[in-house]
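J.: Pasted the sequence and its predicted model underneath.
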Amino acid sequence: MRLSELHTGESGVIVKVNGHGGFRKRIVEMGFIKGKKVDVLLNAPLKDPVKYRIMGYEVSLRHSEANMIEVVTAEEAKKIEEKERRERQQQAAKEQPVEDLSFNDDSCVDLDVALRPNDKSYEDSTDLMEKVALQERKVINVALVGNPNCGKTSFFNFASGAHERVGNYSGVTVDAKEGHANFEGYQFNIVDLPGTYSLSAYSPEELYVRKQLIEKTPDVVINVIDTSNLERNLYLTTQLIDMHIRMVVALNMFDETQKRGDHVNYDKLSELFGVPMVPTVFKSGKGVSELFHQIIEVYEGTEDAQSHYRHIHINHGHEIEHGISEIQEHLKKEENVRELYSTRYLAIKLLEHDQDVEKFVSALPDAKEIFYHRDKAENRVKEETKEDAETAIMDAKYGFIHGALNEAAYEEGHKEDTYQITHVLDRILTNKIVGFPIFLLLIAIMFFVTFSLGSYPMDWIDSLVGMLGDAIGHLMPEGPVKAMLVDGIIGGVGSVIVFLPQILILYFFISIMEDSGYMARAAFIMDKLMHKMGLHGKSFIPLIMGFGCNVPAVMATRTIESRRSRLVTMMILPLMSCEARIPIYIMIICTFFSRNTQWLVMMSLYLIGIFMAVIISKLMTKYIVKGEDTPFVMELPPYRFPTAKAVFRHTWEKGRQYLKKMGGIILVATIIVWALGYFPHNDQLSVQQQQEQSYIGRIGKTIEPIFYPQGFNWKFDVGIVAGVGAKEIVASTMGVLYTNDDSYSEDKEYNDDGGKYEHLNKAITADIAKMHGMTTDQARPVATLTAFCFLLFVLLYFPCVATLAAIKGETGSWKWALFTACYTTALAWIVSAIVYQVGRLFL
């Protein structure tokens, strides 16, 4: 409970004071320290501030300040104590031999009395509150912050074991893991935040880490550092120092620096940075106990911790420091600001023109004056140093780091090149001649294994789904309920589950590539080509994945730091021909094109999709998706053998997210499409007639005029509408409408059972002839052109609902998902109409 929640006359014992920096220090100095009883005396006439009694004197706090203080009340203490007593007795009962467990009426009464709140143990409520407050205080909230590839996750896995919980937090596109650990009687709630190189506003990861540190201020931050890249990693440390939060630094991978012969006096470095620094090797667990011990020392504020932990101000030069002071004067007037932010941190971020901070400050009453002092300081810095303030701040931070490392006698050794294998592999894998072919070969192997090996479990799952549908079909009487269960629910769930094996295999390969360090090389190899499209090198992998399934491809865009590149990549992914479109392609191509030209038509569809993706990405990055792109500054981590546990955990987690995110939406969409095709229902009609008079048939006839420029009739329109839920439905719908055969959706290759392609050709040609008043011979070339335009429309139009749901999930908004649906459909209409109208000129 928070102190602000207590009413007049109530009391509580302080568990901890949250917040950070000078704001927290001021509250603690006023006597609000752990284990002290505080009484609520009265509220001001306007309900704020509130007068409290603590340590024998009276003091007032605003509600917002009292909200930063955690307390335990007598009522809470009784509940917690009673709960723990029950648990102890239940545990004792489990451990007691069965023959001793004999109860009579008296023993039951004694047990009842023992659990009453009026027991003697509750007579001194203050003692009880203090006892429970001490227990509650021994819960430490810890956040792991560090650069990518620094070993945070290794510590998290080592410390939390199997207790981790992975969550995709609402409104963000990054993952953070939560886990628990126990040490020396303390419970640690650990959050593994995304890896970030700084606390700027370039990427969602950086903004998310900042948001977590500000809004959910942890008790202690563990800043994990790759000691083999000490100077670069310490830049993030300096930014954390600006935020004025309690921190312990883990000098991880210390064994690699020892092998290399590096030397650093980390005690001296701790003193200079004002934070405890502990050498660690998280893979083996070396140094973890000492790290936990230091966290406790910093959290409790012991004398030992104070010898290492002190808040320092990194000097950024006279003009910048003067500007910081002037900005702080105005920021300190706003108490609500000081509760969450270090005013020094905000001032520095303003001088760096941080857009997120500028937006926050612009809402303050003193915003005009604050920005005036910022601009004034920046102009003076330019006059004095000929550089902008942001550059001057970065130079000052690196200057401080360099000076501290010199004073700590930091020297890089040359005993052993710990990255010798990495250097050898990079000379091959990123070679200008063989690097690209090797990359394409690895991608080809990945997709060959995914779609060849994955087809077997896909077929098994598909068979099981079919068997389940048949079983329910035989048990239930004919009617809408049976049809909904078999065709709607089971069919909908089956359409999601059937792709799970391929999703798992694909992510298995991606996890290996990421954990081994090769994924960074893939982006390095492809960046120049992607940059010409206005994208990032990391966009290539999601685009390639899109040929398998757009859903996991959209989810894979979270590896792209640049928000602009991530959004544009998601927008153009639906233009990649996913596997679900293949049955449609085969159905139309095999029906209207000769065996000699079928491969050419199929390839043209893939190439047209890629070509349109290039055009659209250029237009979007120039006119639609605004914002600066992040520079291609990407670490190429050393190659490491990924652990089986990590790879399988990542693989399953992505598969679980796929099922969780997509299953419900696909199910709902499939049921809706089923209902539109089923109602109004008439058992006397044939399947084809039923489709024609159903709601979806009526929709097709209603929108038929819209598609006259493409030469489509209402049956083509119904197929298009049906594909909104899932593209697989298009082939079966067209097959039923024209030949009363729904097997087309099952074809992954040429399969002319019973001459069905010839039947479909005759049926469609006859419809086209009737539509244009032509003979059958005259209609054949027109039908072929119409069919090709239909393929173009299917290639480019409305992504399946699952893909839209994935876009919404990754962007946190339906805006971009709906925009994708609209622009792709408009693009499909325009391209197919142009091709049809131009084609008719030559027929």
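T.: Now that the structure is in, tell me what you want to look at. Remember, predicted model here, so these are calculated numbers, not experimental data.
J.: going forward, measure contacts and count neighbours with C-alpha atoms only.
T.: Will do.
J.: Might one say that Phe790 is in contact with Val831?
T.: No: with contacts counted by C-alpha atoms under 8 Å, Phe790 stays clear of Val831, the gap being 10.5 Å.
J.: Just want to know which of the two has more residues nearby.
T.: Higher neighbour count among Phe790 and Val831: Phe790, with 26 against 16, using other C-alpha atoms under 10 Å.
J.: I'd like to know which elements the helix or strand hosting that one is packed against.
T.: In the assignment (DSSP states H and E), Phe790 maps to helix 776-796. Packing contacts for helix 776-796, counted by 3 or more C-alpha pairs under 8 Å, 6 or more residues apart in numbering; DSSP states H and E, involve helix 582-592, helix 598-619, helix 756-772, helix 814-840.
J.: Ok, which of those helices comes nearest Gly664?
T.: Counting by C-alpha to C-alpha, Gly664 lies closest to helix 814-840 out of the helices and strands packed on helix 776-796; the figure is 16.4 Å.
J.: let's bring in a second one:
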Amino acid sequence: MATIALLGNPNTGKTTLFNELTDKYAYVGNWTGVTVEKKMGQLTDSETMVVDLPGIYSLNPLTKDEAVATDYLLTGHPDLILNVTNAGQLKRNLLLTIELLESGIPVVLALNMLDDLQQSPFLFDLPTLAEWLHCQVKGTNARSKQGIAALHANLLQSLDHSAVSPALTLPYPEPVAHAIDATTQALQATHPELPRDFTRWLIIQYMAQNQTIRDYAQRQQLTALTHQTAAFDQQNFEDHIFQTRLTFIEQTLQAARRPNPAMQPNQLTQRIDRWVTHPLLGIPIFIGIFWLMFKLSFDWIGTPASNLLNAWLSGPVTATANHLLSSWGTLPFLQSLLVNGILDGVGGVLTFVPQIFVLFACISALEDSGYMARAALVTDRLMQMIGLNGKSFIPLIIGFGCNVTGVMATRTIEQPKERLVTILISPFMSCSARLPIYSLFVAAFFSRHQAVIVLSLYFLGIVVALVMAKIYQLAFRLKRSSTFMIELPKYHVPRLDIILQGTWDKGKGFVKKAGTVIFAGTVLIWLLSNLSWHGPVTDIDQSLAATLGKLLLPLFIPLGVRSWEVVSALLTGVMAKEIITASMIVLFHLTGRTALVATFSGLFTPLSAYCLLVFILLYIPCFSTLATIKAETGSTKWMVYSAGSSFVIAYGLAVLIYQVGSLFL
């Protein structure tokens, strides 16, 4: 089966193009590092596989996600490379293109974002570019689907004739060219199985001090190459190679450049950025945008829809289930498990789907519009104060959806200590799994200020993360952060199909959890609430759940919790935060969220309710997040530390707020 590798700089529309070519949706975002692992899809009307690799500026990787692309070229053996470029930023993009063309793998160059190029004073003649670069060049605009059909046909055609595509050969200076030829002959003499173009490409990348290539050469015992390291570095071949490539790019663009008589300058992006990236106004605008998101999710759209869904599930659905099970003669124990346990528990969590999907729709719209890159930019100055930079804020933003993907997104951070700090503070971001429990309490105690209360929790998580990052900066002696560079894409009107796909891609995990993890957790908590050490019980106060909850209840009294049912529900939240809501419904023997909200009024005050939400925001990450921390750090120690430290921070802050608040309320 033929394989096409999709490569390009970040924010060139590469993943959007992947979606159009494969009819398979992959996560689309407008900030650097959104693709942290390769994604695969099948080319439409073909058996050809397309591999979407991380956005990179060079084959010389700085981060883990960039190394994925170089490693794939070394070991994946793609039949064709589709190099996606931003037509409006072609000079910078072609640096990667030249590296790909030198590999000997056939390349099709896609000049994407043609709408951006139309706003510049010049255009490019595609046949001239193809002549200079010795590859196929096609113009596309993935957002409007312009040129997609022609590119699709060209890819299939290029696969049929891939063997005739020669590698690009640049006129390197004599010392460099001589060293390349001599080392190529020596290396092929000892490793004749290596293709000549691939051998030459390896040598050039080795001379350019590509550490991934140098590690590969060591592993493969390419001694004819590795013995030349000192000689290559002493003669400064890396600078010679870079200057030759830059000169070639300038000559190529000069030859292909044509005046644009229909130039239509668009100053919209610059006008908006004057406000949203302003040193003083950027942060307040960022806060205002998130406040609007929560108003939509909790006040205007999400909550009314959730109430309707809850009324349907807790009313007709539950009544019908009880009637059917009774008519079938189902055992009372089993009927209670199915209705009071699974249906009420899982159904109670599913009622929050409208709120979560509205929030994800807002986030998808912000991503597709181009704003999220600005959010990272305006926080850069704040992050610099704690030894990090705006690149670390990107995983934190991603963590609003899921802490697991937030931790994985730290692969875009170059410095190991910065990456570790970002991993440790990422679980403090309020993921979507916490939204159901927030919704319950704000409906019970803060009905007039739901968006403000939820927004305060999100920003409290950010504040705690920043404070801990400052502490880690001092503990790990982070003297200065790495350089932060991010492309600011032009603003676009969000496409409805991308918003819908993005919403589903982010929200489907919640629905899937309802059928797996939450289902299992609901069954577990029902069993614990109906069994004791001696067998089934009719009094829940004699159950295993009550025994464990009462044992730990004294620990939670200082933060205003006086119900063992709540304590037991918090324990299940370590499996997945969504289970907390389902566990409470089961433990209180209720039929849905409305009844649970009514129950809270006798258990909490507004102060104790808020303190419990603070605790839920910050305490032990779920099992999936802990497993990801272990995988990303390669250490069980940091996983255990994350669990322990987050519990201590959550408990200490919740107790502090409750005890101080009790003096005034």
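T.: Good, I have the coordinates. Only a predicted model underlies this, so the values are computations on that prediction, with no experimental measurement involved.
J.: Got a TM-score for the two of them?
T.: Once superposed, the chains reach a TM-score of 0.76 (TM-score structural alignment, normalised by the length of the second structure), with 640 aligned residues with a C-alpha RMSD of 5.2 Å.
J.: returning to that earlier point: what's the angle from the next helix or strand along the chain from the helix holding Phe790 of the first structure to helix 814-840?
T.: Next helix or strand after helix 776-796 of the first structure toward the C-terminus (DSSP H and E): helix 801-811. Interaxial angle of helix 801-811 of the first structure relative to helix 814-840 (axes from the mean of the first three to the mean of the last three C-alpha atoms, to 10 degrees): 140 degrees.
J.: coming back round to it: quick check: buried residues in the helix holding Phe790 of the first structure?
T.: Across helix 776-796 of the first structure, burial judged by 16 or more other C-alpha atoms under 10 Å covers 776, 779-796.
J.: cool, stretch 337-354 of the second structure as well?
T.: 337-354.
J.: Out of these, which sit inside helices?
T.: Within those, residues falling in helices by DSSP state H are Asp344, Gly345, Val346, Gly347, Gly348, Val349, Leu350, Val353, Pro354.
J.: Let's have these in a markdown table, adding distance to Leu17 of the second structure.
T.: Below are these laid out as a markdown table (distance: C-alpha to C-alpha, whole Å):
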| residue | distance to Leu17 of the second structure |
| --- | --- |
| Asp344 | 43 |
| Gly345 | 41 |
| Val346 | 38 |
| Gly347 | 38 |
| Gly348 | 39 |
| Val349 | 36 |
| Leu350 | 34 |
| Val353 | 30 |
| Pro354 | 30 |
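J.: Quick check: of those, which lies closest to Ile287 of the second structure?
T.: Using C-alpha to C-alpha, these come closest to Ile287 of the second structure at Pro354, 22.6 Å.
J.: Now do the same for that closest one: its match in the first structure.
T.: Aligning on TM-score structural alignment places Pro354 of the second structure opposite Pro501 in the first structure.
J.: Leaving out sequence neighbours, find the closest residue to that match.
T.: What sits nearest to Pro501 of the first structure in space, not counting adjacent residues and going by C-alpha to C-alpha, 6 or more residues apart in numbering, is Gly454, at 5.5 Å.
J.: Counting neighbours, what do you get for that neighbour?
T.: 21.
J.: Over to Gln220 of the second structure?
T.: Residues near Gln220 of the second structure, counting by other C-alpha under 10 Å: 10.
J.: What of Ala471 of the first structure?
T.: If we define neighbours as other C-alpha under 10 Å, then Ala471 of the first structure has 12 of them.
J.: Using the three-state scheme, assign it.
T.: Look at Ala471 of the first structure: counting by DSSP: H, G, I helix; E, B strand; the rest coil, its state is helix.
J.: Please report how far it lies from Leu485 of the first structure.
T.: To Leu485 of the first structure, Ala471 of the first structure is 11 Å away according to C-alpha to C-alpha, to the nearest Å.
J.: and what of Ala404 of the first structure?
T.: Distance, Ala404 of the first structure to Leu485 of the first structure, by C-alpha to C-alpha: 69 Å.
J.: Map Leu531 of the second structure onto the first structure.
T.: Checking TM-score structural alignment: Leu531 of the second structure goes with Phe679.
J.: got a list of what its match touches?
T.: Going by C-alpha atoms under 8 Å, 6 or more residues apart in numbering, Phe679 of the first structure touches Ser694, Tyr695.
J.: Distance check, it against Ala726 of the first structure.
T.: Going from Phe679 of the first structure to Ala726 of the first structure by C-alpha to C-alpha gives 19 Å.
J.: How about Pro799 of the first structure?
T.: Taken as C-alpha to C-alpha, the span from Pro799 of the first structure to Ala726 of the first structure is 8 Å.
J.: the more surrounded of the two?
T.: Shown here are Pro799 of the first structure and Ala726; by other C-alpha under 10 Å, Pro799 has more neighbours (27 against 23).
J.: Which residue is the nearest non-sequential neighbour of the more buried one?
T.: Pro574 (5.8 Å).
J.: Tell me who's in contact with the residue nearest the centre of the first structure.
T.: The centre of the first structure sits closest to Val174, judged by C-alpha atoms, centre = their mean, with a distance of 2.6 Å. Counting by C-alpha under 8 Å, 6+ apart, Val174 of the first structure touches Asn168, Pro194, Pro204, Glu205, Tyr208, Arg558.
J.: now swap in Gln294 of the first structure and tell me
T.: Going by C-alpha under 8 Å, 6+ apart, the list of residues near Gln294 of the first structure reads Val248, Pro276, Ala305.
J.: you'd agree the last one is in a helix?
T.: Translated: Ala305 of the first structure. Yes: secondary structure of Ala305 of the first structure, determined by three-state DSSP: located in a helix.
J.: so how far is Arg246 of the first structure from it?
T.: 11 Å.
J.: and for the two, which residues touch both?
T.: Contacts common to Ala305 of the first structure and Arg246, judged by C-alpha under 8 Å, 6+ apart, are Val298.
J.: More neighbours: which of those two?
T.: Using other C-alpha under 10 Å, the more surrounded residue of Ala305 of the first structure and Arg246 is Arg246, with 24 against 19.
J.: Please say which position in the second structure that one maps to.
T.: Arg246 of the first structure maps onto Pro106 in the second structure, with residues paired by TM-score structural alignment.
J.: surely that match meets Asp79?
T.: Yes: using C-alpha under 8 Å, Pro106 of the second structure is in contact with Asp79, at 7.1 Å.
J.: joint contacts of those two?
T.: What both Pro106 of the second structure and Asp79 touch, as defined by C-alpha under 8 Å, 6+ apart, is the set Ser162.
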